[in-house]
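Asks: Kindly generate the corresponding structure for this input.
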Amino acid sequence: MTDASQPALDLPEIHLTDPEVLRDPFTAYGKAREQSPVARIVAPRSGPMWTITRHEAARVMLSDPRFALTANTYQRIDIPEHCRPYMRTMQEMEGPEHTRLRRLVSPAFTARRAAEFRPRIESIVEHLLDDLPDHAENGKVDLLRHFAQLLPIDVISELVGIPEADRQQWRKYGAAVTAGQGRQVVEAIPCIVADAKAAVTQRRAEPGTRDVISDLIRTQAEDGDKLSDTELVTFVWQLVLGGQTPANLIANAVDTLLTHPDQLAALRADPHLMPAAVEELTRWSGPQLLTFPRYAQEDIDLHGVPIRKGEPVTAAIAAVNRDPRVFTNPDRLDVTRPAGPAAHLGYAHGPHFCLGAALARVQTEVALTALLRRFPNLTLAAAPDDVRRDLDPGTWRLTSLPVSY
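Replies: Next up, the predicted model:
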């Protein structure tokens, strides 16, 4: 059986410390995709893993129960003992256990619920844009820090039912997640768990009418076997912190449009293109480069590559979302691109498809629509090459987005 740590077969290798991979992952993964549907990833400190580079192969792997999200990262690091029961999230679960918990919370994240929540999102967006001039210096403002990072945490806090008085602290947690400051998030775990418990306690005393916590508390009261107190608290912090994806998506989308003036002009000329444009921007410059690793539950032959039980396998979103077998002219941004038979995998696929995908789509649509309407002269306040990205091999994200308006 092949050892993933040793060169085997004629497979491409992606070295996550390679400056060219970090600078332009789409080209690096694209080259690997055209060589083979499976590539080897070489990463510092974490050991080697496999990645799927083609769209259909990735869809199959992400739906295959022989690959499971079974490794709990938080159990491997220094977390206080009293917090550990709250660290096992849906992301760590499979099969009936995952299905049971996801079924309980998914009604709050349907496309219909996201559409119903749109007016509240629009209100939050307008409020944040009203505040932008207060953060400007010489007509320039960091749109990532003062808009894109704030919107998702404010939206998800409202939807989940985080008390108003506590939202400023959750903003700090959300900013750390968005910036990839994993160590800071880990250090804040005791406070995050305490704040989640406090939110549940308050909603028990003062139930809301449409927030997730109140809905889950009512479900728990109707049938206490369905949801434990520990699961409820875990849900709260997972949903709030897991709902930060739109921050980097919105920032990437704005940067992309401002550096593709023809596409920006097309979108300004026809705002009805926005839903399709959001899908195209997610495909072309979405924030996730790799899915969370799945672990082989048995020895598996994967497209001719022997994978040992326990070895990690990811899907290379940076490659599959530009697979020419699925997308015409995949390296071209086209906000008028019609929906095809196969969608992008920006929200993954299968049982662990992103729970908040519908909400992320609506947030991004509302944010971009309002920005283009309110700031017709929006431009980058730096040369495109000077707009910095965090050199994170797993996430395509900006460190700031300076704009003039």
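
Asks: CA only for contacts and neighbour counts going forward, please
Replies: OK.

Asks: burial count for the closest residue to Met1 other than its chain neighbours?
Replies: Closest residue to Met1 in three dimensions, ignoring its sequence neighbours and counting by C-alpha to C-alpha, 6 or more residues apart in numbering: Pro306, at 6.7 Å. Neighbours of Pro306 under the rule other C-alpha atoms under 10 Å: 16.

Asks: distance between stretch 76-83 and the chain's centre?
Replies: Here stretch 76-83 is found 25 Å from its chain centre; the criterion is C-alpha atoms, centre = their mean, to the nearest Å.

Asks: That one: which residues count as buried?
Replies: Within stretch 76-83, the residues that count as buried by 16 or more other C-alpha atoms under 10 Å are Ile79.

Asks: and if you look at stretch 205-221?
Replies: Pro207, Asp211, Val212, Ile213, Ser214, Asp215, Leu216, Ile217, Gln220.

Asks: Stretch 250-262 too?
Replies: Using 16+ other C-alpha under 10 Å as the test for burial, stretch 250-262 gives Ile250, Ala251, Asn252, Ala253, Val254, Asp255, Thr256, Leu257, Leu258.

Asks: Could you also give me the structure for this second sequence? I'd like to compare it with the first:
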Amino acid sequence: MNPAPERLLLTDDFMHDPHTTAEALRAKGPVLPVVLPTGLPAWLVTGYAEARDLLTDDRLSSAGVYDRLERLREAADGKPSSFSADLARHLLNTDPPDHTRLRTLVNKAFTPRTVERLRPSIEEIAHELTGALDTSGPVDLLPAYAYPLPMIVICELLGIPKDDRESFGAWSNVLVSTAPPEEIGAASAAMGGYLAGLLEQKRKDPADDLLSALVAVSEAGDRLSVPELIAMTFVLLIGGYETTVNLIAGGLLALLRHPDQLAALRADPALLPAAVEEFLRFETPNNLSSPRYTKESVTVGGTEIPAGEFVVISLLSANRDGTRFGAPGRLDITRPAGGHLGFGHGIHFCVGAPLGRIEGEIAVGHLLKTFPRIELAVPEQDLRWRTSTAMHGLEALPLLLA
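Replies: Alright, predicted model coming up:
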């Protein structure tokens, strides 16, 4: 029996100074046994080649991860988690053939055509939000623009009533944070209960929205069950909201830190699609992949990960790996777009990637078109990143706009 590995204890710098931390971790090796700031013992993958390989390795399983994590939490806390099990049974926590079935059904409702027809509506939302900004003083871009734009879009797409959107934002922020288990459990129960009622309403009175389409969609007589619908709605909501918030704010900050790139993008807005791809690489909105565990011993990057171990992949670190990207710490909006892992890779590649790309392109482009002057309203060192191991996003982005 192999002895337990000596694990590196990661501090809050993993969340608050992630690129410096990732660089130091890559120097130690592309695969390391760690304890995350949340207390989870896992093997952390920081190298690009190793990350890409493991994201498609079927010796790593996503199915049953929730149950394993809950047993670990219960052993540590002495009591079961109150996190809604319905929310946890989603695409990211399944393997084929269940994953294949779920993905096939959601792809029938969430098509590129569905997303592309949202472009005029997203442009209108961006126009309305910028028109409502009070630019007489500093503007915090997150609550004024980066949060509401994707929230309005995903709620309109799903068919969530306007009066309920503020609650969704509050629940979402808690669920991706490192809040105490009781708070996360309460937020998950509230969201799960709300979604169950809303889906029943869509079943009785369908509308022209994605939730109604998911309720109705079938493939060879197969349909999504109610728990599957709840979990699917949850992952679409979180993925379609949180990722884009961080893409907008992180992308704009990256431009402000690289004035030459900001000037180039202002001079040629046709560079926006490429710029969004570079934002996804440079300031990756999702730090870690969803956790997986090894079904058998796996050797990667010269390191053996024993069977039955949790594995988490740092998409943020892989996207700054100098063995894959030249000058990885420099923003370059003309960089060839292919290869980054901003939306993951393999079967769990983000189903909402086309929507996130369009939202990022429109949101950043509209700000640059509307405001000839965009500057930080505080010293750069005063900016703080959110306390979350999953998401990489700013707590606030105070700007001067004119």
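
Asks: Quantify their similarity with the TM-score.
Replies: Overlay of the two chains. TM-score (TM-score structural alignment, normalised by the length of the second structure): 0.88; 389 aligned residues with a C-alpha RMSD of 2.5 Å.

Asks: so which strand or helix has the aligned residue in the second structure for the residue nearest to Met1 of the first structure?
Replies: For Pro306 of the first structure, the aligned position in the second structure is occupied by Glu304, per TM-score structural alignment. For Glu304 of the second structure, the host element (DSSP states H and E) is strand 303-305.

Asks: same check, this time on Ile160 of the second structure
Replies: Per DSSP H and E, there is no helix or strand for Ile160 of the second structure.

Asks: That one -> the first structure?
Replies: When the first structure is aligned by TM-score structural alignment, Ile160 of the second structure is paired with Ile162.

Asks: Now for its match, how many residues are close by?
Replies: Counted with other C-alpha under 10 Å, Ile162 of the first structure comes out at 26.

Asks: distance of the spatially most central residue of the first structure from Arg373 of the first structure?
Replies: The centre of the first structure sits closest to Thr245, judged by C-alpha atoms, centre = their mean, with a distance of 3.6 Å. Distance, Thr245 of the first structure to Arg373 of the first structure, by C-alpha to C-alpha, to the nearest Å: 23 Å.

Asks: picking up where we left off before, contacts for the helix or strand that the strand holding Glu304 of the second structure is followed by next, please.
Replies: Toward the C-terminal end, the helix or strand that comes next after strand 303-305 of the second structure (DSSP H and E) is strand 310-313. Contacts to strand 310-313 of the second structure, defined as C-alpha atoms under 8 Å, 6 or more residues apart in numbering, come from residues 41-46, 51, 288-294.

Asks: Please state the offset of strand 310-313 of the second structure from the chain centre?
Replies: 16 Å.

Asks: Stretch 123-140 of the first structure too?
Replies: For stretch 123-140 of the first structure, the distance to the chain centre is 25 Å (C-alpha atoms, centre = their mean).

Asks: And for stretch 309-320 of the second structure?
Replies: 13 Å.

Asks: How about stretch 78-86 of the first structure?
Replies: The chain centroid and the centroid of stretch 78-86 of the first structure are separated by 25 Å under C-alpha atoms, centre = their mean.

Asks: got the contact list for Pro398 of the second structure?
Replies: Pro138, Val139, Asp140, Leu141, Leu376, Ala377, Val378.

Asks: can you tell me which residues contact Val141 of the first structure?
Replies: Leu132, Pro133, His135, Leu401, Pro402, Val403, Ser404.
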